[in-house]
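[1] 3D, please:
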Amino acid sequence: MITTHQGCFLKLEELQLTGDYGESVFPPNILWRFPNLEKLEFTHASYEEIFSLEEVEKHAERPAQIKCLKLLENEKLKRIWKQHSKLDLIIQKLEVLLVWNCGLTDLLPPSAFFRNLKILHVEDCHKLTSILTSSTAESLVQLTEMRIISCDILTEVVARDEGDITKYNIIFHKLKHLTLRSLSSIKNFCVENYTFEFPALEDLRMFCCTEMEIFCPGVLSTPKLNENADSSQEDGSSPSTRPLE
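    Predicted coordinates:
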């Protein structure tokens, strides 16, 4: 069990938790006991869930300050947060989410708004079939870098919200770097007939995605990738990026 004393470590900005604390749910009240906590890391933890709805609701008067969340080798972890929990209290300031070798079955829940998320890295998560839903994707207005690596059963990055028949036009306004690597089951970035716009995308890296024939079946816009490819062809150099087709 994790215990803290009120008033201790009030200036603490970074917390790393390693090992088994004998609990299935992390007590999120710690986020508010350390009012300056900005970086939170879990490694080899026994938690099945990080943030519970009941504990978060107790602190509804003010959001947490977490800007960076790292989840490393948490094989028992099934989810970070419940779909209908008051996520805004936790993720309002989240800028970096790094997940490696975790047992998650879902990552970013539907209708969650990650307005400040800038960096998303997911690697070796072999129970994920997708990374986020279409409604969540619309909220990623600050995202600049996305890396998805070695997730064996992942079939798409953006999935349709269950029961939602909306035909989305999703714009990743600031995404500059996108890496999809060693995704042996991925069919498309999104299998739905959505429109995707990547106005800032400069660097696309796709390796060992053998099942992917097209990036997405809908309309796709990547103006900077196409510009870079054209410039490279004109001056005879090798392009550092490849245009999407």
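[2] please count neighbours and contacts with C-alpha atoms only from this point.
    Noted.
[3] end-to-end on stretch 65-77?
    End-to-end distance for stretch 65-77: 23 Å, by C-alpha to C-alpha, to the nearest Å.
[4] quick one: residues in contact with that stretch.
    Residues outside stretch 65-77 that contact it (C-alpha atoms under 8 Å, 6 or more residues apart in numbering): 31, 35-50, 90-104.
[5] which SS class is residue 228?
    Assigned state for residue 228: helix (three-state reduction, DSSP: H, G, I helix; E, B strand; the rest coil).
[6] so it sits against residue 239, correct?
    Yes. With contact defined as C-alpha atoms under 8 Å, residue 228 reaches residue 239; the gap is 6.9 Å.
[7] re earlier: buried subset of the contacts of stretch 65-77?
    Among the contacts of stretch 65-77, those classed as buried by 16 or more other C-alpha atoms under 10 Å are 31, 35-50, 90-104.
[8] still on that earlier bit, please narrow the contacts of stretch 65-77 to those residing in strands.
    Within the contacts of stretch 65-77, membership in strands is found for 39, 40, 41, 42, 43, 49, 50, 96, 97, 98, 99, 100, as judged by DSSP state E.
[9] please give me the structure for this one as well, since I'd like to look at both together:
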Amino acid sequence: MLRDLEELRIEYCGIGVIVAKDQVSESVTPLLKFPRLTFLELSSLENLRNFYPQKHTLEWPHLYRLSIRSCDELEIFEKEVSSSLEIHEEGSSLDSKYPLLSQCKVLLPKLEILRLSNLIGLIPLIWEDQLSHNSFRNLKTLFVESCGFVKLVPLRVLKSLNNLEELEVRECDTLELVFDFEDLNDYKEAESSSVIVPLKKLTLCGLQKLKNVWSNHYKGDVSFPSLRSVHVSYCESLTSLFPASIAKGMLRDLEELRIEYCGMDVIVAKDQLSESVAPLLEFPKLTFLKLSSLKNLRSFYPQTHTLEWPHLYRLSIRSCDKLEIFEKEVSSSLEIHEEGSSLDSKYPLLSHGKVTYNLEKLTLMGKGAEVIGSGQLSMYCFPKVKVLYLHVGYDESKSISYKLLKSFPNLEELRLRGHIKEALGGGDDAHLPIKLSLDEIYNITSLVPLLVSPPNLTHLHMVSCYELTTLMTSSVARSLVHLTSLSISNCDGIEEIIWKEEGEDDDDEEFVFSKLQHLKVERMPKIRSILSWTH
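    Purely as a prediction, here's the structure:
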């Protein structure tokens, strides 16, 4: 009677079984058929032990998506291979558990999405040697959260996941290795071809004991040519992300790489084989690189190397203060680093003229922001950067110089944040942005040096600039003839937006901000007036 059922979701219920036992004694094993079921979700069913309380056969040939979360009493996979297509054995007691899924020849031929959560010790049963390779042949997305296992995907299973495109693993406290190539030698003896994994997106988060993503035994016979997005965060025990053998030419489709709050000191581990020439690490399609709160990170690669990412569009580096971002001197070759460096050497991430050409958005927080903000990086040029965000001085107050703008000839928007004690002019040849945003500026008491130079300024946005009492003088206001948007929020000390300078008469007043289209003033408890005199 449920032949048309397509979706079944059960959450936070006290049920012990999903289908109750028939009151009439059954002489044959009942067949429970769901020919059109495509989505099954079982979540937080703490008492659930079985789908049906006695021996039975289940069929759902078109199951497309399966999600099981926090059903600790439910046995999902058989521990041994059944001798028939039926899921359960004869003579089981009433307290027996009947595994939800059989290890028959074709288990879930249509399954594309598998979500497993809060299921301790489950993963090894999924990947039993006896499990048919056809069981997950159409699986595209595997999501695993809070499950107990040490190694996730062995090679023998990986080579059968012919359609796996997305893998996401979160909060698995015992996981030490994601892709296990321990059995690579056995595979090579049996198979002559290499393993090609179609994975496109990899997300790893909150894996406290993760030591390696790829096994150290990797030897180049397994490739990930379709990988486009990698996001790794809160993996404190991880010392590197990629083996050199994967990073060398096997990440040509990688478009996005984000690494946050990890313990790694390098991103690409050193090749186990000695190298006679500096390796070339190519990322021809990479457009977004984010490195955030990596307190141990010293280098992208621990030895002399060449980095190429010609289409890098967006770069964000926050709180990676051991990482050398910029070169101190111009290199005499196209290679980023010099020969004969010690293992403790730092290898600057960016060459002064090679890898920055197509960059349009640059975000720096910490040491890198202070180097840029000081205006002392004249050998670098970022010809296409349109948006620059600098967060400086979270340990002590720093100065910002408009000289920095000489490295950004086409800058449109400058965003500043942090402990800035003063702003210094950069001279007439500094290209000034048309948008200026100030967010949580703690120490600066006057914006006049920042606002005197930019006559082309069209947008000025300020949030939480606590020590300011006024925004600008009337003469500065008159110079901002192109200003169209002014937004001021949560600046507790500001009493006046514009004040009349000493010696200025009311006869000197003229209308300011003639092109202003948008004015926003909010959460300003001391504000008395926009102007210090009446028009």
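[10] which of the ones in strands among the contacts of stretch 65-77 of structure 1 lies closest to residue 166 of structure 1?
    residue 97 (27.6 Å; C-alpha to C-alpha).
[11] got a list of what the closest one touches?
    Shown in contact with residue 97 of structure 1 (C-alpha under 8 Å, 6+ apart): 68, 69, 70, 117, 119, 120, 121.
[12] corresponding residue for the first one in structure 2?
    Spelled out, it's residue 68 of structure 1. Counting by TM-score structural alignment, residue 68 of structure 1 corresponds to residue 166 in structure 2.
[13] ok, the fourth one next?
    Taking TM-score structural alignment, the alignment pairs residue 117 of structure 1 with residue 227 from structure 2.
[14] re earlier: which one (most neighbours) among the contacts of residue 97 of structure 1?
    Taking other C-alpha atoms under 10 Å as the neighbour criterion, residue 117 ranks highest of the contacts of residue 97 of structure 1 with 23 neighbours.
[15] so where do the strands sit in the stretch 201-350 of structure 2?
    For the stretch 201-350 of structure 2, applying DSSP state E, counting those that start in this stretch gives strands covering 201-205, 212-214, 222-223, 229-233, 256-260, 280-282, 288-292, 306-308, 314-318.
[16] which part of structure 1 matches the fifth one?
    Residues 145-149 of structure 1 are matched to strand 256-260 of structure 2 when aligned by TM-score structural alignment.
[17] now residue 412 of structure 2: how far from residue 139 of structure 2?
    Distance, residue 412 of structure 2 to residue 139 of structure 2, using C-alpha to C-alpha: 45 Å.
[18] list the contacts of the residue nearest the centre of structure 1.
    What sits nearest the mean C-alpha location of structure 1, by C-alpha atoms, centre = their mean, is residue 120, with 4.4 Å. By C-alpha under 8 Å, 6+ apart, residue 120 of structure 1 lies in contact with 96, 97, 98, 143, 145, 146, 147.
[19] count of neighbours near the closest residue in space to the fourth one that isn't next to it in sequence?
    Spatial nearest neighbour of residue 143 of structure 1, excluding adjacent residues (C-alpha to C-alpha, 6 or more residues apart in numbering): residue 118 at 3.9 Å. Residue 118 of structure 1 has 20 neighbours, counted by other C-alpha under 10 Å.
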